[in-house]
Structure formats: C-alpha cells, structure tokens
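Student: sequence plus the predicted model coming up.
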Amino acid sequence: MATTHEIKVQRREDEGKGASRRLRHAGEVPAVVYGGDLKPVSIKLSHNDVWLASQHEWFYASILDLSLNGDVQKVLLRDMQRHPFKQQILHLDFQRVNANETIRTAVPLHFINEDSSPAGKAADVVITHELNEVTVTCLPGDLPEFIEIDLGAMVVGDIVHLSQVKLPKGVEIPELALGADHDVAVVVAKHGRVEAEPEETDEASADVPATKAAKDDE
C-alpha cells in the first residue's frame, strides 16, 4: 500500500495574476485543488515546504494529504509550473482522489542489481533504460511509490518488455491492453559500439599491381 505524505496548505481568497505575484514575493506558492464532488478551491503553500518536497520522488507519484486546518483531502499532483531559470515553483495543480475510484498516473521505475548482473559486470556491454516511469491504473490505496525491476540475471542480448514488469496487486498497465505493438522495451542489454581500427596500408603491397602492370607492358 502506498505511503501518504502530509502537506499543510491555507485557503486563499484573492485570485488573479497580481495576487499570485504578491504570494510569490511573500514566499508562498499559489495552487488549486479540483476534482471529485467538490468545487475547485484556491490554496497557497509555503514555498520552502513545497521546494523541499519537490526534491523527493514521492511528491510526484504518491497520494498526498493536503491538510487545511485539520481538514485533510487526498490528492495527486497533476501539474507543476516552474520558473524558467530561477529555483522557484510558480503554481501547482492537485486533483482529489476517491478511495473507491480508479486513478491513472505515472509511477517511477527503480532498477536493482544491475551492477551485479552478468551484463552489468561485462566491460563491453551497455544496459539502457528505455523507460524511467510507467503509467498505471489502480485504486488510490494500491498506488505504489515506485516499481522495482530486478536486473540481477540480465545477460547481453536480454530485453525486458513492459509485459514482463512485475506489478503489485491491484495495479495494471493500460498500455498493454492496446496490443502487442505497445509491449515496448523497458531495459536493453547489448554490446557497446566498438570503433573499427583503421587498416594499415602496406606500401610494398600497394606497389605490386603497378609493377606487375609495367612488366606486362614490356
């Protein structure tokens, strides 16, 4: 079962670009909560708290508990706007989740035992992660913070496809229902590119045809 994380928020009454700018100058982040049977609500969060949370993987792929003066709503982060060059979060969108309704979201992939695998130990083999996350569907209570893929037995030439990923109970990958063409590679182990060494030119051998031709003309 997924671990939840509490994020403290406050309701905001003022809206618009001007109000949002004032919040940011005051060290806060404007945000909105929507979805479910309730109307969208404008909120604000401490930028320091949000910035620290944003450094963790769980912030993007876990059920979050938004706490408004003790009133807790379970949500998923759906959108984050960042400043193009400053270390600043500009806006957040959260979607409410219902414990009895299926959700669809991306979950990170964690690759383990790669270095200890036969492929990982080989100097001329490259292991490529084609995907770093996968979109799943499940009930909120079944949402994993990440999915592990054990590469301990991987050898050169192996390919791990999407259908081979071991999923927790209650979790599905909707992409696989679209057909075999969507069973894409997740991890590939192959020989690294070896640059061909330039061939040495044997000057003596290169002169032979010309010498032979000269003798033929005599």
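Tutor: Received, thanks. Numbering: from 1, shown residues only.

Student: all contacts plus neighbour counts: C-alpha atoms, from now on.
Tutor: Noted.

Student: how about the most centrally placed residue in the chain: what's its closest non-neighbour residue?
Tutor: For the chain, the residue nearest the mean C-alpha position is Glu133 (3.9 Å; C-alpha atoms, centre = their mean). For Glu133, ignoring the flanking residues on the chain, the nearest one in space by C-alpha to C-alpha, 6 or more residues apart in numbering is Pro108 at 4.1 Å.

Student: hmm, back to that, ok, the residue nearest to the centre of the chain to Asn100 distance?
Tutor: 24 Å (C-alpha to C-alpha, to the nearest Å).

Student: same deal with Leu64?
Tutor: From Leu64 to Asn100 the distance is 16 Å (C-alpha to C-alpha).

Student: the two: who's more crowded?
Tutor: Leu64 (24 against 10; other C-alpha atoms under 10 Å).

Student: so the more buried one touches Leu76, yeah?
Tutor: Yes: here Leu64 reaches Leu76: they are 6.1 Å apart, a contact under C-alpha atoms under 8 Å.

Student: just the helices in this structure please.
Tutor: 17-25, 47-54, 58-61, 118-121, 203-217 (DSSP state H).

Student: so which of those helices gets nearest Gln81?
Tutor: helix 47-54 (11.8 Å; C-alpha to C-alpha).

Student: okay, the angle between that closest one and helix 17-25?
Tutor: 80 degrees (axes from the mean of the first three to the mean of the last three C-alpha atoms, to 10 degrees).

Student: now for helix 47-54, which elements pack on it?
Tutor: strand 89-96 (3 or more C-alpha pairs under 8 Å, 6 or more residues apart in numbering; DSSP states H and E).

Student: show me what the strand it packs on is in contact with.
Tutor: Applying C-alpha atoms under 8 Å, 6 or more residues apart in numbering, the external contacts of strand 89-96 come out as 24, 29-36, 47, 50-51, 73-83.

Student: now do the end-to-end distance for stretch 24-37.
Tutor: 30 Å.

Student: show me what contacts Ile43?
Tutor: Val9, Gln10, Arg11, Arg12, Pro30, Ala31, Val32, Val33.

Student: give me that answer again for 10 Å
Tutor: Listed by C-alpha atoms under 10 Å, 6 or more residues apart in numbering, the contact set of Ile43 reads 9-15, 29-33, 68, 92-93.

Student: second structure for comparison follows:
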Amino acid sequence: MKFVAFERAKQGTGASRRLRITGKTPGIVYGGEGQPQLIEIDHNALWHALKKEAFHSSILEMELAGATTKVLLRDVQYHPFRQLVQHVDFQRVDARTRMTVKVPLHFKGEEESTAVKLDHNLVNHVMNELEVSCLPADLPEFIEVDLSGLTKNATVHVNDIKLPKGVKFVSHGKINPVVVSAVPPLVAEEPAAGAEGAPAEGAAAPAAKADAKAPAKKK
C-alpha cells in the first residue's frame, strides 16, 4: 500500500493543533539509518487508509519529497470522542533486520467442524492477532487458521497453527497460549418439582392460615 506524506517544519502542541485545523495529521518517521523526520499527512486519506486491515500489518510505501521509503505503521493516536487522528508514527524498514509485528488472524471452517455442526459448541476466539518476528520480505498480511477439524470442547494453541516460512511467534513468556476454544452451550436448568406452587409428591399439605376460624365445639 502507498501513501503520500509531506515534510513538517514546525513542532509543538500549538503547531500540531493548527495543522489539524487545516485537515492535516502530524506524524513522525524514525528508525533505520536516517534521523527521525517530522511529517504531515492528509487526514481524510489517512482516516480511510486506517480502516483497511492491511494498512496496520503490511509494509507500506511512503512517498516523501520525491523519494519512496518502506515503512511500517507503529502507533496511532485517536481523539477520545471525535473521529480524528491526532498523531501517527511510522518506522523505517530495513530489509536485513528482523522486526516484531502484530499480524491479524483469519479463521475459517468453524461452521463445518463437528464441534459446531454436531455438538453445537460455541467457538471462542481468545486471540485475534499474533505477534511475530520476521524479515520484512516474509511478513504476511494475515495468518489463516483452519478450524474445520475442531472437535467437542477442544482448544487450538499457537503451536497448532502453521506459520509461514521465516515467521516465528513472539511468546513474551507464554509458551503455548490458547488461540481458540470450543465451549459447550449453556443449558437452562429444569424448574424444581413443586416450583409452580403445587406440593411435591409425598409432601405435607400446607398449614391452615392463621386467621382461619376453627370449627365450633359441640356442647
């Protein structure tokens, strides 16, 4: 994916605020052999690009001052309640250096699995993205997870997923976390006998009301 950026001369809170008023979003590009560089991007173009999954997990081509640089989106700051991108960070990509990136997971086949078709399990997606380490050339746009073989009450772990060549999972201490689990559906409990007010079989009859009159004794 490609996008156009422009050099930004001024920095600071006031300058960034004035830039946003004109429909631009301030940003920065860092990493690689060059120095950090201040940039600005058309807000509307950036807003629509951020809605695309690939913009978050792919190597991007940034056109700046007549040159094209490969970068990776690293951070986006949104306004708390307005549809406004306040700041964006990009990192330059070195073709010879491994990088750590979060890649989205795409699930398929769960409706055909026996866990769903026969046992009516609910499929719980514990993880929707995977943090991986790889060279820029090996970075996948997404990782596909086939759930057609999912069985009753089963779980799918990271080690069960076939990662693309050159891609390694970044564990952060979690050796083999759960990605998907098949959960049995909740079953409503049957009402207890006599719950509607009728006495259960063999139960004693309810006592008479306190204000009921006792029969008169014969003289």
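Tutor: Nice, thanks for sending it over. Computed from a predicted structure; not experimentally measured.

Student: follow-up on the earlier one: need the overlap of contacts for Leu64 and Leu76 of the first structure.
Tutor: Phe94, Gln95, Arg96, Val97.

Student: so the longest strand along the first structure matches what in the second structure?
Tutor: Counting by DSSP state E, the longest strand found in the first structure is strand 71-82. Mapped onto the second structure using TM-score structural alignment, strand 71-82 of the first structure spans residues 67-78.

Student: distance from the chain centre to the matching stretch, please.
Tutor: 20 Å (C-alpha atoms, centre = their mean, to the nearest Å).

Student: and for stretch 187-202 of the first structure?
Tutor: Worked out by C-alpha atoms, centre = their mean, stretch 187-202 of the first structure lies 32 Å from the chain centre.

Student: contacts for that stretch next, please.
Tutor: 111, 119-120, 122-132, 149, 151, 154-162.

Student: one more time with 8 Å, if that's ok
Tutor: With C-alpha under 8 Å, 6+ apart as the criterion, stretch 187-202 of the first structure contacts 119, 124-131, 154-161.

Student: what of stretch 211-218 of the first structure?
Tutor: Residues outside stretch 211-218 of the first structure that contact it (C-alpha under 8 Å, 6+ apart): none.

Student: one more: stretch 99-109 of the first structure?
Tutor: 57, 61, 97, 131-141, 144-149.

Student: give me the range in the second structure that it lines up against.
Tutor: Under TM-score structural alignment, the match for stretch 99-109 of the first structure is residues 95-105.

Student: show me how far that stretch is from its chain's centre.
Tutor: Taking mean C-alpha positions (C-alpha atoms, centre = their mean), stretch 95-105 of the second structure and its chain are 17 Å apart.

Student: buried ones in that stretch?
Tutor: Neighbour-count burial for stretch 95-105 of the second structure, counted by 16 or more other C-alpha atoms under 10 Å, picks out Arg98, Thr100, Val101, Lys102, Val103, Pro104, Leu105.

Student: returning to what we had before: in strands only, show me the contacts of stretch 187-202 of the first structure.
Tutor: Val125, Val126, Ile127, Thr128, His129, Ile159, Val160, His161.

Student: how near is Leu186 of the second structure to Asn121 of the second structure?
Tutor: 9 Å.

Student: more crowded one of the two?
Tutor: Each of Leu186 of the second structure and Asn121 has its neighbours counted (other C-alpha under 10 Å); Asn121 has more, 22 against 8.

Student: counterpart of that one in the first structure?
Tutor: In the first structure, Asn121 of the second structure lands on Val125 (TM-score structural alignment).

Student: which of the contacts of Ile43 of the first structure are buried, as a PyMOL select command?
Tutor: Filtering the contacts of Ile43 of the first structure down to the buried ones (16+ other C-alpha under 10 Å) takes a single PyMOL command:
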select buried, resi 9+10+12+29+30+31+32+33+92+93
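
Student: greatest separation within the contacts of Ile43 of the first structure: which pair is it?
Tutor: Farthest pair in the contacts of Ile43 of the first structure, by C-alpha to C-alpha: Glu15 and Leu68, 18.1 Å.

Student: quick check: Glu28 of the first structure touching His47?
Tutor: Yes: between Glu28 of the first structure and His47 there is a contact under C-alpha under 8 Å: 4.8 Å.

Student: list of residues touching stretch 6-26 of the first structure?
Tutor: Contacts for stretch 6-26 of the first structure (C-alpha under 8 Å, 6+ apart): 29-30, 41-47, 64-69, 90.

Student: check contacts around the match of Asn121 of the second structure.
Tutor: Shown in contact with Val125 of the first structure (C-alpha under 8 Å, 6+ apart): Ala119, Val156, Ala189, Lys190, His191, Gly192.

Student: go on, Val116 of the second structure?
Tutor: So Val116 of the second structure contacts Glu110, Leu122, Val123, Lys152 (C-alpha under 8 Å, 6+ apart).

Student: out of those, which two sit at the greatest distance?
Tutor: Taking C-alpha to C-alpha, no two of the contacts of Val116 of the second structure sit farther apart than Glu110 and Lys152, at 11.8 Å.

Student: so stretch 159-166 of the first structure corresponds to what in the second structure?
Tutor: Stretch 159-166 of the first structure maps onto residues 155-162 of the second structure, going by TM-score structural alignment.

Student: what separates the matching stretch from the chain centre, distance-wise?
Tutor: 17 Å.

Student: same question for stretch 56-71 of the second structure.
Tutor: For stretch 56-71 of the second structure - counting by C-alpha atoms, centre = their mean - the centre lies 25 Å from the chain centre.

Student: now do the contacts for Ser171 of the second structure.
Tutor: So Ser171 of the second structure contacts Glu131 (C-alpha under 8 Å, 6+ apart).
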